[in-house]
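**Student:** The following block contains a protein sequence and its predicted model.
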Amino acid sequence: MLLPSLVSAADDIADAVRIDNTLLSRGELIAASAGVSDDLGGARRVAVLASPTASTVLAVTGCLLAGVPIVPVPADVGVAERAHILRDSGAQAWLGDRPDDLAGLPHIPVRRGTGASQRPAEPSGSSGGPGFASPDDTALIIYTSGTTGPPKGVQLSGRALAADLDALAEAWQWNADDVLVHGLPLYHVHGLVLGLLGSLRVGNRFVHTGKPTPEAYAAAGGSLYFGVPTVWSRVVADTSAAEALRTARLLVSGSAALPVPVFDRLVALTGHAPIERYGSTESLITLSTRVDGERRPGWVGKPLRGVQTRLVDEDGGAVPHDGATIGRLAVRGPTLFNGYLNRPEATAEAFDADGWYRTGDVAVIDADGMHRIVGRESVDLIKTGGFRVGAGEIETALLGHPGVAEVAVVGLPDEDLGQRIVAFVVGSPAGEAPPDELIDYVARQLSVHKRPREVRMVDALPRNAMGKVLKKALLEVGSR
């Protein structure tokens, strides 16, 4: 069972979850599943409007305990994309918070339970009603945007979710005494699976701050904090908020690369070297630095328990683990997804004949097994003048210049070089540096062939809800 600590808990923790100015006890979460089983009337798949509210927590918990697969739908998703998610997933009802447009589906509000005595019946599975017949059954379907076409539904089993959360608990020494704090969306792996489901599985208290602001993080009084690089950049810009996190046990950063200057500022202001980890919706988290291991800025650690990785070149040959040679990253292990819903061809393309999942990312591995993610093969591996250059290495170098606040590097088409390196730079509040100075700075820090051929100063970088830079948008702008 995915949530054993919740179901088997003898004590009814009154503030197991704190969200949207609401406290939910462990007993209420358990009782919610009884209501879900009764109210869904045999629905085999339901959509949940994944807003940061108590209703969302009750809906998700109730479905998992009752054995009903969940489709989390972003609250701010556009009409066309939401219609695609509902149609493609085959969701039969909305559970929890009511969306503005029901899209023809019935809406079922969540009933709050009153105590731990209202335990759900065991999921029936094979009896024809809702329920997980096997731990390998799909428990969660998260839609993720690919490089082409509409979002694909990633099917995650209870077994994969449990394996990943248990491996992370081991690597981070995450335990029931922790108070986990974050303000991230509840429709992605980071906020939903790691934050909420991880807390329910481990048995620790969970606090959602609504928005991941420095003030909210400082006031939460947690021992374990999750954030994306944008969150941590804002935290270190607020000295008093950062210093308030000194009482924490662990700070975790993910969903995008944490700039080295932000890593260093976190160490200086909070006293904590942050944990960095890597994964995807399809693989869940597969790499992480450890509480008891090295935490090297810019590196995402080693494989979690049960996970294997390998690097291959364009011909499928092995890439040396020398900390410098870039290769395509593939992973294998118990955390992998069940495939894309209704997309057998896409699922087949994602795996090789030996069951390795092709992540689409490029990376380097050193002799000790530490991994550094260079980025997406499609936008972060730049082939220029016969060289293979990782955009992330150039971004890290530029962020070391005092005139650079944010940067994104892409490769634009070039008749002579194949691709030319272009850096989009947000200047520092202390003052921008001239583009030529930044170009020369990279040439001195790295190699001449890795210098940007062009630096474009911009007011802001396009980002998604998780803080990731939308490089495809920059490629479109840069190619005009």
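**Tutor:** On my side now, so go ahead.
**Student:** C-alpha only now, for contacts and for neighbours.
**Tutor:** Noted.
**Student:** Do a quick rundown of the helices in the stretch 1-150 of the chain.
**Tutor:** Per DSSP state H, counting those that start in this stretch, the stretch 1-150 of the chain carries helices over the ranges 4-8, 26-39, 54-66, 79-89.
**Student:** How far off centre is the shortest one?
**Tutor:** Here helix 4-8 is found 25 Å from its chain centre; the criterion is Cα atoms, centre = their mean, to the nearest Å.
**Student:** same check, this time on the last one
**Tutor:** Taking Cα atoms, centre = their mean, the mean C-alpha location of helix 79-89 is offset from the chain mean by 22 Å.
**Student:** let's bring in a second one:
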Amino acid sequence: MTSLFPALADGPGERSEMGVPPDEVRGRVALRFGERSSTYGSLAGAAGALATRLRGAGRVAVWATPELETAVAVTGALLAGVAAVPLNPKSGEKELAHILSDSAPSLVLAAPGTELPAVFGDLERLDVDASATGSAPADESGDGDPALVVYTSGTTGPPKGAVIPRRALAATLDALADAWQWTADDVLVHGLPLFHVHGLVLGILGPLRRGGSVRHLGRFSTEGVARELSEGATMLFGVPTMYHRIAESLPDDPELAKALGRARLLVSGSAALPVHDHERIAAATGRRVIERYGMTETLMNTSVRADGQARAGTVGVPLPGVELRLVEEDGSELAEYDGQSVGEIQVRGANLFTEYLNRPDATAAAFTADGWFRTGDMAVREPDGYVRIVGRKATDLIKSGGYKIGAGEIENALLEHPEVREAAVTGEPDADLGERIVAWVVAADPQAPPAAEELAAHVAGRLAPHKRPRVVRYLDVLPRNDMGKIMKRALVADA
């Protein structure tokens, strides 16, 4: 296939396709982590030298710390035609042991001086030299060859390794380039972890495929965001927790508001961004955050386009090359898009993973007979094609009084109440309704939380009476994972 990274190719032909002279590309900064940076020329040398050592190595694990070496490691593996298995440095030993046993890497790549947990045992370690020089071997990889094995969060059992082919990386990143008008002139800033699709594929491999630049904050801070956007960065990628902190900081930080106003594109993903955070950011900066929708197994499926309407509460339209449909519980496709009827999202396209590693049973169950992937996400679709996700089929679809209700829209309504800081919605058994709606609320003032009756009336007035919470439970904080997603199974287990 064509090189995943034209700017790192040895010959001038592919680089010139970006409209930038080869010498200028090689001198351009590709990656910056804090005070450390790498130009395309130095990255080509370091990743090329590593690729030569990795050729034929099979799968390799990458200890995915937020450092320059992680980006060099994954890029080198891809140049070598070797599948990389990014590992979360915060994972517990039980989870790490499962992933290492399941993926059976031939070695682990890490930054020099990094201490690895004892669970790695005698697995060969190779320290990544970000200053090495060399040339990558000839790329003989095919479109369907594995590029990454990314492990799912394991909410329904041990994490499964989604095998992502090279064609999926190219398809998703090129589709996003179309949707976001993403070019080599863009400079991306983000502070996301590098062991998952959002932080690694979109945040690191995306700019490298475009021939652009990425500035990684190491650790997210509003000060870091303001600094980088004030110094020429054009795009910001974040998760809702980050944008919530930005929204909270804006009233007292005019420099942050000014910096965000300079950005060409503010993108949120990995979970739904509450509408009230959308509105607070837009009011303070004049810029609207756009959302996209994807998952480990599919990479990206939809997005609000840069040249489209940034509509809070939606994840936009299907990306080029992605087929998307909503289906009823019996598998039949929803006949029309009315903005109200809820169905499960199924997708098909070159962006899909090929299999769950060593799990043919799970792979078969994930696909329909005609090749559509069952996402497990529930959504409605507007007449103009915009998709609005209302929750997960397993945890967010509540069947109450004969209605199918998505938890997400109730959460957004609750978050519009001025006395609610955080909210989650689940269902629990009810002898009369089948399921009753339960709201889990973190109050803006824990000493004076809004009354349950007030919150129920607030939701009923914005949505419909049957969508009001029947039970309200107050918490000091909602349980979240590393990506800021609320862990609803933990809520239900503690109820």
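**Tutor:** It's in. Here the structure is a predicted model, which means the values were calculated and not measured.
**Student:** Please identify the most buried of the helices of the stretch 1-150 of structure 1.
**Tutor:** Counting by mean count of other Cα atoms under 10 Å, helix 54-66 has the highest mean neighbour count of these, with a mean of 26.
**Student:** In structure 2, what range does that one match?
**Tutor:** Under TM-score structural alignment, the alignment places helix 54-66 of structure 1 onto residues 68-80 of structure 2.
**Student:** how far apart are the matching stretch and its match in structure 1?
**Tutor:** Taking mean Cα distance after the TM-score superposition for structure 1, the mean distance separating stretch 68-80 of structure 2 from the aligned residues in structure 1 is 1.1 Å.
**Student:** Can you tell me what sits against that stretch?
**Tutor:** Residues from elsewhere that reach stretch 68-80 of structure 2, judged by Cα atoms under 8 Å, 6 or more residues apart in numbering: 31-33, 36-37, 43, 46-52, 54-56, 60, 62-64, 83-84, 109-111, 128-130, 136-137, 139, 147, 194, 204-205.
**Student:** can we see that at 7 Å?
**Tutor:** For stretch 68-80 of structure 2, the surrounding residues in contact (Cα atoms under 7 Å, 6 or more residues apart in numbering) are 33, 43, 46-48, 50-52, 54-55, 62, 64, 83-84, 109, 111, 128, 130, 136-137, 139, 147, 204.
**Student:** With stretch 152-171 of structure 2 instead?
**Tutor:** In contact with stretch 152-171 of structure 2 (Cα under 7 Å, 6+ apart) are residues 4, 143-151, 296-297, 350-357.
**Student:** count of residues packed around the aligned partner of residue 436 of structure 2 in structure 1?
**Tutor:** Matched to structure 1 by TM-score structural alignment, residue 436 of structure 2 sits across from residue 420. Residues near residue 420 of structure 1, counting by other Cα atoms under 10 Å, number 22.
**Student:** Pull out the buried members of the contacts of stretch 152-171 of structure 2.
**Tutor:** Buried subset of the contacts of stretch 152-171 of structure 2 (neighbour count, 16 or more other Cα atoms under 10 Å): 4, 145-151, 296-297, 350-357.
**Student:** Would you mind measuring from the residue mapped onto residue 140 of structure 1 from structure 2 to residue 30 of structure 2?
**Tutor:** Mapped onto structure 2 by TM-score structural alignment, residue 140 of structure 1 lines up with residue 148. Residue 148 of structure 2 is 21 Å from residue 30 of structure 2, where distance means Cα to Cα, to the nearest Å.
**Student:** Ok, residue 248 of structure 2 next?
**Tutor:** Between residue 248 of structure 2 and residue 30 of structure 2 the computed distance is 32 Å (Cα to Cα).
**Student:** Those two: which is more packed in?
**Tutor:** The neighbour count for residue 248 of structure 2 versus residue 30, taken as other Cα under 10 Å, is higher for residue 30 (24 against 14).
**Student:** from memory that one sits against residue 216, does it?
**Tutor:** No: counting by Cα atoms under 7 Å, residue 30 of structure 2 does not reach residue 216; the two are 11.0 Å apart.
**Student:** Can you tell me which residue is spatially central in structure 1?
**Tutor:** Centroid check for structure 1 by Cα atoms, centre = their mean gives residue 190 as the closest residue, at 3.7 Å.
**Student:** so how far is residue 238 of structure 1 from that residue?
**Tutor:** In this view, residue 190 of structure 1 and residue 238 of structure 1 are 24 Å apart by Cα to Cα.
**Student:** just residue 406 of structure 1 next, same as before
**Tutor:** Look at residue 406 of structure 1 and residue 238 of structure 1: by Cα to Cα, they are 17 Å apart.
**Student:** Of those two, which one has the most company?
**Tutor:** Using other Cα under 10 Å as the criterion, residue 406 of structure 1 and residue 238 rank with residue 406 on top: 20 against 14.
**Student:** which residues of the stretch 201-350 of structure 1 fall in helices?
**Tutor:** With DSSP H, counting those that start in this stretch, the ranges of helices along the stretch 201-350 of structure 1 come out as 214-220, 229-236, 239-244, 260-270, 344-350.
**Student:** For structure 1, list the residue farthest from the centre, please.
**Tutor:** residue 416 (37.7 Å).
**Student:** Which of the three states applies to that residue?
**Tutor:** Under DSSP: H, G, I helix; E, B strand; the rest coil, residue 416 of structure 1 falls in the coil class.
**Student:** Grab the nearest non-local neighbour of it.
**Tutor:** residue 385 (7.6 Å; Cα to Cα, 6 or more residues apart in numbering).
**Student:** Now do the same for the one you found: its match in structure 2.
**Tutor:** In structure 2, the residue equivalent to residue 385 of structure 1 is residue 401, according to TM-score structural alignment.
**Student:** Just confirm that match contacts residue 431, I think it does.
**Tutor:** No: with contact defined as Cα under 7 Å, residue 401 of structure 2 does not reach residue 431; the gap is 10.4 Å.
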